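Student: Just need the structure, nothing else, for what follows:
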Amino acid sequence: MNELQGAGVALVTPFNADGSIDYESLGNLIDLQIDGGMNYLVSLGTTGETATLTSEERKQVWVFTVKHVAGRIPLVAGIGGNSTQEIVKQISEFDIAGYCAILSVSPYYNKPTQEGIYQHYKAIAEASKLPIILYNVPGRTGSHVSAATTLRLAKEFNNIVATKEASGSFAQFSEIMRDKPAEFALISGDDPVTLPMMALGAAGIISVIGNAYPAKVAKLAGYCTAGDYLQARIVHNELLKITDLCFVEGNPAGVKYILKQLGVIQSDYVRLPLVPVGSITQAAIETEIKNLR
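Tutor: Next up is the predicted model:
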């Protein structure tokens, strides 16, 4: 899966002030990513506020994204949830044209056992015409995909090709890297740990801050791939504070405010139950944007 090497970005879904999808801003955002050197895009992951979109809106975003990208860069679609039957249905009906893989978050809220997580992904793998990227993010899902379950899936299903890891556990990262099939990719799910994860052998990052600073994130991943960790540390340190500000009041509220200040999107509107960042965070973001210029 050469398409999944290097820097990917989990695109935000821009909204107008009335809450409707702002396709003009989405087009601007996509162009910024491609011009900045991103290696691939993820449409409608967690950062895209997918849980608040209707099924028709999701289809429209996927279609628009394919048309606007026009083959310039690989695309991954985010399709995940806590009803295995529903996700299998969505994947079976998904129009795969223009997409190279599906990113599927582990089931949330239900708190399944490891066997339940395995069976969930088994059903998805058997239904999908595209390769599957696992997504382990315990801070959001309330459950953890163990290294053993990840490796079991990687070894038993040829179309489960990667995992996006946001567990924060370097013991887990190391175990996956040590025991995974050669062709299976470990991908960082947290911007601040991209450098150390790639030093362990991870393939790259699916980034949040890359929405606003794609060129910097692409450079960071590129330096790591080349083994130039001195230059990678410089970019890593430049991004630390602005990345932290992205998450201080939740994702994607922070990065949307950054994108608005940079003129990439017109509004930092987020759909409830999310709310925009407050004035203190706004001021801190504005100061850091100036520092990064």
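Student: only C-alpha atoms for contact and neighbour calcs from this point on.
Tutor: Noted.
Student: so what's Met132 up against?
Tutor: For the record, residue 132 is Ile, not Met. Ala101, Ile102, Leu103, Ser104, Ala125, Asn159, Ile160, Val161, Ala162 (C-alpha atoms under 8 Å, 6 or more residues apart in numbering).
Student: Might one say that the third one is in contact with Ile133?
Tutor: Yes. Proximity of Leu103 to Ile133 meets the contact threshold set by C-alpha atoms under 8 Å, at 4.6 Å.
Student: Next, the second sequence, to be compared with the first:
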Amino acid sequence: MTLSGVHVPLITPFDSTGAVAYGVLRDLAHDMLAAGASGLVALGTTAEPAALDDAERAGVLDTLTAVCHRRGVPLLVGANTAAELRALAGHPAVTGALCLVPPFVRPGEDGVVAHFAALAAASPVPLVVYHVPHRTGQDLSAGALRRVAALAGVAGVKYAPVAVDADAVDLLADPPPGFAVLAATDTLLSPMLALGAPGAILASAHIATAQFVTLADDWRAGRSERTRPLGHRLARLSAALFAEPNPAVIKGVLHAQGRIPTAAVRLPLLPAAPASIDAALRCLP
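Tutor: Down below sits the predicted model:
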């Protein structure tokens, strides 16, 4: 599996009764792909998967599987246990699984490597490791990520550091062969692309999708003069979209644009404040 370009981790839209709006989800998926997104992510953290029941998760997966199969694009699916991974075998359009570094328990680097070795052995599809240390509490050095990259069945990492630090530079300056380092801290997209990231998994790309795609394409093509100003504008947009817990502001903006029926999120999240939504709308390029 080759991973590059902008991949959108889709929200789960809800209708006025609180039910999942599957038709709206399908239309959003087509919109993202028509705007140039290279692929989609189902049931990532932006989708509020913990707030969905089993039937809803299955419905989301079926909806996005159908879209990606029809359009011939990659679909990653959030899956964090061996059982969840094995269940993906019945979905031939699924090209990979997005697997979070174990949160809260902080097992150490050796434990993380052993964990992903076990998951990769159980999975019918390649893994993309989701490394977001400010949420999981587990930092991984570039050396540890290289050990993960060497595991059979691991295709890349959704890399979301809080800053472009020495480990990020180390990993992007000399990435392991066949291992995609995908940018995932939305406000740091430009510097990560400038360092060599082949693409990104970006919740912000729900909004101004085509501009995020242009940014990634321009960095890969070396068109830095027009890329930098666009990167600055999109970083401001991303900061505004993450002013409250994700995906509350993104849903607020999509609703304001008439693209989803409500801005509703499920507990423990709360809807974004109108001021936050207005601030994000003012940042649209």
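Student: what's the TM-score for these two chains?
Tutor: The TM-score (TM-score structural alignment, normalised by the length of the second structure) is 0.94; 282 aligned residues with a C-alpha RMSD of 1.5 Å.
Student: returning to that earlier point: and Leu103 and Ile133 of the first structure? Which one has more around it.
Tutor: Ile133 (28 against 22; other C-alpha atoms under 10 Å).
Student: Wasn't the more buried one part of a strand?
Tutor: Yes. Assigned with DSSP: H, G, I helix; E, B strand; the rest coil, Ile133 of the first structure falls within a strand.
Student: and the gap between it and Leu29 of the first structure?
Tutor: Distance of Ile133 of the first structure to Leu29 of the first structure, given as C-alpha to C-alpha, to the nearest Å: 23 Å.
Student: any idea how far the longest helix along the first structure is from the chain center?
Tutor: For the first structure, the helix that runs over the most residues, judged by DSSP state H, is helix 229-247. The chain centroid and the centroid of helix 229-247 of the first structure are separated by 17 Å under C-alpha atoms, centre = their mean, to the nearest Å.
Student: Over to stretch 261-281 of the second structure?
Tutor: For stretch 261-281 of the second structure, the distance to the chain centre is 19 Å (C-alpha atoms, centre = their mean).
Student: now swap in stretch 272-289 of the first structure and tell me
Tutor: Using C-alpha atoms, centre = their mean, the offset of stretch 272-289 of the first structure from its chain centre is 21 Å.
Student: again with stretch 143-152 of the first structure
Tutor: 19 Å.
Student: Tell me how many other residues surround the closest residue to Val12 of the first structure other than its chain neighbours.
Tutor: Sequence neighbours aside, Gly48 is the residue nearest to Val12 of the first structure in space, at 4.2 Å (criterion: C-alpha to C-alpha, 6 or more residues apart in numbering). Gly48 of the first structure: 21 surrounding residues under other C-alpha under 10 Å.
Student: Could you check how far Gly48 of the first structure is from Thr243 of the first structure?
Tutor: For Gly48 of the first structure relative to Thr243 of the first structure (C-alpha to C-alpha), the value is 17 Å.
Student: likewise Gly250 of the first structure?
Tutor: In terms of C-alpha to C-alpha, Gly250 of the first structure sits 11 Å off from Thr243 of the first structure.
Student: With neighbour numbers in mind, choose between the two.
Tutor: Between Gly250 of the first structure and Thr243, Thr243 has the larger neighbour count (other C-alpha under 10 Å), namely 21 against 14.
Student: Relative to Ala97 of the second structure, how far out is the alignment partner in the second structure of Asn136 of the first structure?
Tutor: For Asn136 of the first structure, the aligned position in the second structure is His131, judged by TM-score structural alignment. For His131 of the second structure, the distance to Ala97 of the second structure equals 13 Å [C-alpha to C-alpha].
Student: For Val105 of the first structure, list the residues it contacts.
Tutor: Gly78, Ile79, Gly80, Gly81, Leu134, Tyr135, Asn136, Val137.
Student: Let's have those in CSV, adding secondary structure and neighbour count.
Tutor: Listed next are the contacts of Val105 of the first structure as CSV, based on DSSP: H, G, I helix; E, B strand; the rest coil; neighbours: other C-alpha atoms under 10 Å:
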residue, secondary structure, neighbour count
Gly78, strand, 25
Ile79, coil, 21
Gly80, coil, 27
Gly81, coil, 18
Leu134, strand, 25
Tyr135, strand, 26
Asn136, strand, 25
Val137, coil, 22
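Student: So for the second structure, the centremost residue is which one?
Tutor: Ile201 (3.7 Å; C-alpha atoms, centre = their mean).
Student: quick one: contacts for the residue mapped onto Asn246 of the second structure from the first structure?
Tutor: Counting by TM-score structural alignment, Asn246 of the second structure lines up with Asn251 in the first structure. Neighbour list for Asn251 of the first structure: Thr47 [criterion: C-alpha under 8 Å, 6+ apart].
Student: Same check on Ser207 of the first structure?
Tutor: Ser207 of the first structure touches Ala7, Gly8, Val9, Ala10, Gly189, Asp190, Asp191, Val217, counting by C-alpha under 8 Å, 6+ apart.
Student: Map it across to the second structure for me.
Tutor: Under TM-score structural alignment, Ser207 of the first structure pairs with Leu202 in the second structure.
Student: With Ala154 of the first structure instead?
Tutor: Using TM-score structural alignment, Ala154 of the first structure lines up with Ala149 in the second structure.
Student: ok, its match - how many residues close by?
Tutor: 26.
Student: quick one: contacts for it?
Tutor: So Ala149 of the second structure contacts Ala155, Gly156, Pro176, Phe179 (C-alpha under 8 Å, 6+ apart).
Student: try it again with 7 Å
Tutor: Gly156, Pro176, Phe179 (C-alpha atoms under 7 Å, 6 or more residues apart in numbering).
Student: again, but for Arg147 of the second structure
Tutor: Going by C-alpha under 7 Å, 6+ apart, the list of residues near Arg147 of the second structure reads Val113.
Student: what comes up buried for the host helix or strand of it?
Tutor: Arg147 of the second structure is part of helix 142-149 when elements are defined by DSSP states H and E. Using 16 or more other C-alpha atoms under 10 Å as the test for burial, helix 142-149 of the second structure gives Ala142, Ala144, Leu145, Arg146, Arg147, Val148, Ala149.
Student: could I get those as CSV with distance to Pro261 of the second structure?
Tutor: Output for the buried residues of helix 142-149 of the second structure, formatted as CSV (distance: C-alpha to C-alpha, whole Å):
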residue, distance to Pro261 of the second structure
Ala142, 43
Ala144, 43
Leu145, 41
Arg146, 43
Arg147, 44
Val148, 41
Ala149, 41
